[in-house]
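Undergrad: here is a sequence together with a model predicted from it:
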Amino acid sequence: MGKTYTVKQLAALAGVSVRTLHHYDACGLLMPGKRTPAGYRVYGAYELYRLQQIMFYKELDLSLESIAAILDDPGFEPAAALEAHKKALQARRKRISTLIKTIDNTLSTLKGGPVMLTDKELYEGFPQGNTYREEAIAKWGSQAVENSENNLRKMDKAAFLKLKDEFVNIRIALQEVMHLPPSHPKVQKVIHTHFELITQFWGNAVPEEERLAAYKGLAQLYVDDERYTQTPDGKADPAYAAFISEGMQWYATHIAK
C-alpha cells in the first residue's frame, strides 16, 4: 500500500489550507480516497496527482467548475495535460521576465539612470528591422541574439547612436579607398575599426576565439544579401559589397597570423 496523507498533512505538503481541501471535497472536485472508521479523510497517490492538476489549472485562472469538467472528462490524459501546463507556464515566465525588465528599465529612468533601448531602437536603421532580428535568430540562435541585445542595452542612447554613426563613417572611409586592393594597409586599418565595432554589437554573444571566423562568415553576407550594403536611399551597391567583403575576409584570414 502506498503512502497516505491526512487532510492536515496534504494541506501542509501542497501549501493549501485545510479549509480549501474541505471545500474541494464538498464540491466533488477532490474527494479523499477513503475515510477512516472515525470519518477522517485519507488521501493517496491518485488524489495527490489530481490536486497537482487542480493547482496547475488554478495557476491558469480557470474556475473550479471548469477544472472539474476537464479532470472528469473521460478523454483526459494527465501526461498531455502536464505538457500543456509546461508550455503555458513557460509562456507566463517569459511574460513575467519581460515585465520585470520593463520595471527595471523604468526604475533606472526614474532614478536618473540611462534611458534603456527598446527592441525597435536596437534595429532602427537596419532594413526591415523585425525580419533582420528573426533571421539572426534563425542563423545564430535566440540565446546569442538576446545576449547581443542585452549587451547593447547596457549603453545609453547617446552611446548607441554614436556606435551606429561609426558604421556610417566606416562606409565613407572605405568608399574613399576603393581604388586600393582590399589587402592594402589603409583599407585594412578601416576594416580593423569595422571589426571592433562589430564585436561591440556582439558583446559576449560570440566567444573571443570564434570572432574572426564569425566575422569571415559575416563577410559573405555582404555579397549574398544586398540589404547589408544598401545606400542610405535603399539602393544596392554591389561594388562596395564586394570590396568590403574581400577586405573582411582578408582581415579574418591574416590577422591571426
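TA: Nice, I can see it.
Undergrad: contacts, neighbours, all on C-alpha from now
TA: Will do.
Undergrad: quote the end-to-end distance of stretch 120-132.
TA: One end of stretch 120-132 to the other measures 11 Å (CA to CA, to the nearest Å).
Undergrad: same check on stretch 221-238?
TA: So stretch 221-238: terminal residues 12 Å apart, CA to CA.
Undergrad: now do the buried residues in the longest helix along the chain.
TA: With secondary structure taken from DSSP state H, the chain has its longest helix at helix 78-110. Neighbour counts over helix 78-110 (16 or more other CA atoms under 10 Å) mark 81, 85, 105 as buried.
Undergrad: ok, now stretch 52-65?
TA: 53, 54, 55, 56, 57.
Undergrad: that's a helix at the last one, yeah?
TA: Yes. With DSSP: H, G, I helix; E, B strand; the rest coil as the criterion, residue 57 is part of a helix.
Undergrad: could you list every residue that touches it?
TA: 67, 85 (CA atoms under 8 Å, 6 or more residues apart in numbering).
Undergrad: could you check how far it is from residue 64?
TA: Taking CA to CA, one finds residue 57 at 9 Å from residue 64.
Undergrad: all helices for the protein, in order.
TA: 7-14, 18-26, 45-59, 64-71, 78-110, 119-123, 129-140, 142-153, 157-176, 185-202, 211-224, 238-254.
Undergrad: so which of those helices is nearest residue 35?
TA: helix 7-14 (10.6 Å; CA to CA).
Undergrad: what helices or strands is the closest one leaning on?
TA: helix 18-26, strand 41-43 (3 or more CA pairs under 8 Å, 6 or more residues apart in numbering; DSSP states H and E).
Undergrad: who touches it?
TA: By CA under 8 Å, 6+ apart, helix 7-14 touches 17, 18, 21, 41, 42, 43.
Undergrad: can you tell me which of those residues lies closest to residue 173?
TA: Nearest to residue 173 among the contacts of helix 7-14 is residue 17, at 71.1 Å by CA to CA.
Undergrad: distance to residue 198 added to the buried residues of helix 78-110, as CSV?
TA: Compiled in CSV, the buried residues of helix 78-110 are given as follows (distance: CA to CA, whole Å):
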residue, distance to residue 198
81, 45
85, 41
105, 25
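Undergrad: between those residues, which is nearest residue 49?
TA: Once CA to CA is applied, the member of those that ends up nearest residue 49 is residue 81, at 11.6 Å.
Undergrad: contacts only, for the residue nearest to residue 54 when sequence neighbours are not counted.
TA: Distance criterion CA to CA, 6 or more residues apart in numbering; nearest residue to residue 54, sequence neighbours excluded, is residue 67 at 6.6 Å. By CA under 8 Å, 6+ apart, the contact list for residue 67 reads 54, 57, 58.
Undergrad: measure residue 67 to residue 49 for me?
TA: 14 Å.
Undergrad: of the helices of the chain, flag the one that's most buried.
TA: Ranked by mean neighbour count, the helices of the chain are led by helix 238-254 with a mean of 20 (mean count of other CA atoms under 10 Å).
Undergrad: mind giving me the packing neighbours of that one?
TA: Using 3+ CA pairs under 8 Å, 6+ apart: helix 238-254 touches helix 185-202, helix 211-224.
Undergrad: here's the one I want to compare it with:
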Amino acid sequence: MLRKVKEVADLTGVSIRTLHHYDRIGLLSPEHVTEAGYRQYSDRDLETLQQILFFRELGFQLKRIGEILKSPDFDREDALLLQREALLEKRARLDRMIRTLDKTIQDAKGEIEMTDKEKFEGFDFTNNPYEDEARQRWGDEAVDRSNQALANVGPEGQKQIGVQMEALFRKLAAMRHQNAASDEVQQAIGEWHAFLNSMGHTYSPQAFKGLGQLYIQDERFTKNMDKFGDGFARFMAEAMAIRANRLQS
C-alpha cells in the first residue's frame, strides 16, 4: 500500500516538513515518486520511519541513525530488541526521577527531609550506552578502517591474522583460571591489545575496556569465545578492564 506524505504525517504524527527534511538528507526517501513529483511511502518506508523514531526517542542524532540504517550489518529484529531494552531502562530511570520529584515536593512542604544523595537519584549524565552498543553492532569509522586494513593484506594476510588471533585466544584461555590481575595474564592481555591496535584502529583504554564488556553483554560473543573454554569471555572482560584501568591511572 502506498501513502501520500500527508497520509503518513496524519498516521504517524510526524510533520510533513520533517518528512521532507528526512528525504532531503537521505535518511528516509520514499520508494515511489510520481511523475508529478509527489512522494509515496510504502510499508517498508513506514518500517524505516518507525526505526528512526525509536532511535530518536533514545537520543540518537540523525546522522548516526542514517549510518546505522545504511550499515550492511544492520538487522531490524536485532535493533528492535536493543530499542526495547533501552526504552525499558529509560522508563525505569524516569520512574526514579518521578519518585525523586515527589520526595522533593514533600521536602519543600516540610513533610519529609531528604538527604543530599536522595535529591539527585535518577539523574544520569553518562554517555548513551545504547549508542555505544549500536556502534559495536552496526559499525562506525573504526570498523571501516579495520575492514580496509583487512582488505589491504589480501586473503593470505587475512588467513595469517586468523591464525594469530586463534593462537592468542588459546594462550589466554589456558590462563582463564588464574588471577586476571597477575603479571602473566596482563602481559598476555597486552599482546591482545597490541594485536587489535595493529588492525587499522587504535583502541584507547576506554574502547578496549568497552570491547571486553561486549564479550559478556552480547551472547553471540560469549558463545563464540566460550568455545575456547567455559568462562573465557568473562575472564577476558575482567582482564581487559584491569589493563584499561592501569593505563588510565
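TA: In hand now; what should we look at? Model, not experiment: these values are computed from the prediction.
Undergrad: report the TM-score for the pair.
TA: The TM-score (TM-score structural alignment, normalised by the length of structure 2) is 0.45; 118 aligned residues with a CA RMSD of 1.9 Å.
Undergrad: quick revisit: as TSV, the helices of structure 1 with distance to residue 34 of structure 1 would be great.
TA: Output for those, formatted as TSV (distance: least, CA to CA, whole Å):
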stretch	distance to residue 34 of structure 1
helix 7-14	11
helix 18-26	12
helix 45-59	10
helix 64-71	19
helix 78-110	22
helix 119-123	56
helix 129-140	54
helix 142-153	50
helix 157-176	65
helix 185-202	61
helix 211-224	65
helix 238-254	73
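Undergrad: thinking again about what came up before, rebuild the helices and strands packed on helix 7-14 of structure 1 as JSON lines, extending it with distance to residue 201 of structure 1.
TA: JSON lines is the format used below for the helices and strands packed on helix 7-14 of structure 1 (distance: least, CA to CA, whole Å):
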{"stretch": "helix 18-26", "distance to residue 201 of structure 1": "53"}
{"stretch": "strand 41-43", "distance to residue 201 of structure 1": "57"}
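Undergrad: give the closest residue to residue 136 of structure 1 in space, chain neighbours not counted.
TA: Nearest one to residue 136 of structure 1, counting by CA to CA, 6+ apart, is residue 145 at 6.8 Å.
Undergrad: can I assume the one you found is in contact with residue 139?
TA: No. With contact defined as CA atoms under 8 Å, residue 145 of structure 1 does not count as touching residue 139 (9.6 Å).
Undergrad: how close does the spatially most central residue of structure 2 sit to residue 184 of structure 2?
TA: Nearest to the mean C-alpha position of structure 2, by CA atoms, centre = their mean, lies residue 133 at 1.4 Å. Here the criterion is CA to CA. By it, residue 133 of structure 2 lies 30 Å from residue 184 of structure 2.
Undergrad: need the contact list for residue 192 of structure 1.
TA: Residue 192 of structure 1 neighbours (CA under 8 Å, 6+ apart): residue 251.
Undergrad: of the buried residues of helix 78-110 of structure 1, which is the nearest to residue 26 of structure 1?
TA: Distances from residue 26 of structure 1 to those, taken by CA to CA, are shortest for residue 81, at 24.7 Å.
Undergrad: how close does that closest one sit to residue 71 of structure 1?
TA: Distance from residue 81 of structure 1 to residue 71 of structure 1, by CA to CA: 10 Å.
Undergrad: return the set of buried residues in the helix or strand where residue 234 of structure 2 lies.
TA: For residue 234 of structure 2, the host element (DSSP states H and E) is helix 232-248. By 16+ other CA under 10 Å, the buried positions in helix 232-248 of structure 2 come out as 232-244.
Undergrad: again with stretch 187-199 of structure 2
TA: Counting neighbours by 16+ other CA under 10 Å, stretch 187-199 of structure 2 gives 188, 189, 190, 192, 193, 196, 199 as buried.
Undergrad: which of the residues you listed fall within strands?
TA: Judged by DSSP state E, those include no members of strands.
Undergrad: just give me the closest of those to residue 4 of structure 2.
TA: Out of the buried residues of stretch 187-199 of structure 2, the member with the shortest distance to residue 4 of structure 2 (by CA to CA) is residue 199, at 47.2 Å.
Undergrad: before we move on, which element is the closest residue to residue 55 of structure 2 other than its chain neighbours in?
TA: Distances taken as CA to CA, 6+ apart place residue 65 nearest to residue 55 of structure 2, at 6.9 Å, with adjacent residues excluded. Using DSSP H and E, the element containing residue 65 of structure 2 is helix 62-70.
Undergrad: please state the offset of that helix from the chain centre?
TA: Centroid separation between helix 62-70 of structure 2 and its chain, computed with CA atoms, centre = their mean, to the nearest Å, is 13 Å.
Undergrad: again, but for stretch 95-105 of structure 2
TA: With CA atoms, centre = their mean, you get 29 Å for stretch 95-105 of structure 2.
Undergrad: list the buried residues in that stretch.
TA: 96, 97, 100, 101, 103, 104.
Undergrad: for residue 106 of structure 2, see how far away the third one is.
TA: Think residue 100 of structure 2. The value you get for residue 100 of structure 2 to residue 106 of structure 2, if CA to CA is used, is 10 Å.
Undergrad: report the separation between residue 157 of structure 2 and residue 44 of structure 2.
TA: Residue 157 of structure 2 is 40 Å from residue 44 of structure 2, where distance means CA to CA.
Undergrad: what does residue 12 of structure 2 give?
TA: Taking CA to CA, one finds residue 12 of structure 2 at 14 Å from residue 44 of structure 2.
Undergrad: give me the angle between the one helix or strand residue 22 of structure 2 maps to and helix 62-70.
TA: For residue 22 of structure 2, the element it lies in under DSSP H and E is helix 16-24. Using axes from the mean of the first three to the mean of the last three CA atoms, to 10 degrees, the inter-axis angle of helix 16-24 of structure 2 relative to helix 62-70 is 60 degrees.
Undergrad: how far does helix 16-24 of structure 2 sit from its chain's centre?
TA: Taking mean C-alpha positions (CA atoms, centre = their mean), helix 16-24 of structure 2 and its chain are 26 Å apart.
Undergrad: which elements pack onto that helix?
TA: helix 5-12.
Undergrad: what is the helix it packs on packed up against?
TA: helix 16-24, strand 39-41.
Undergrad: once you drop chain neighbours, what's closest to residue 213 of structure 1?
TA: Closest to residue 213 of structure 1 by CA to CA, 6+ apart is residue 252, at 6.8 Å.
Undergrad: contacts only, for the one you found.
TA: 212, 213, 215, 216.
Undergrad: how about the helices of structure 2, start to end?
TA: Using DSSP H, the helices found in structure 2 span residues 5-12, 16-24, 43-57, 62-70, 76-108, 129-138, 141-173, 183-197, 205-217, 219-225, 232-248.
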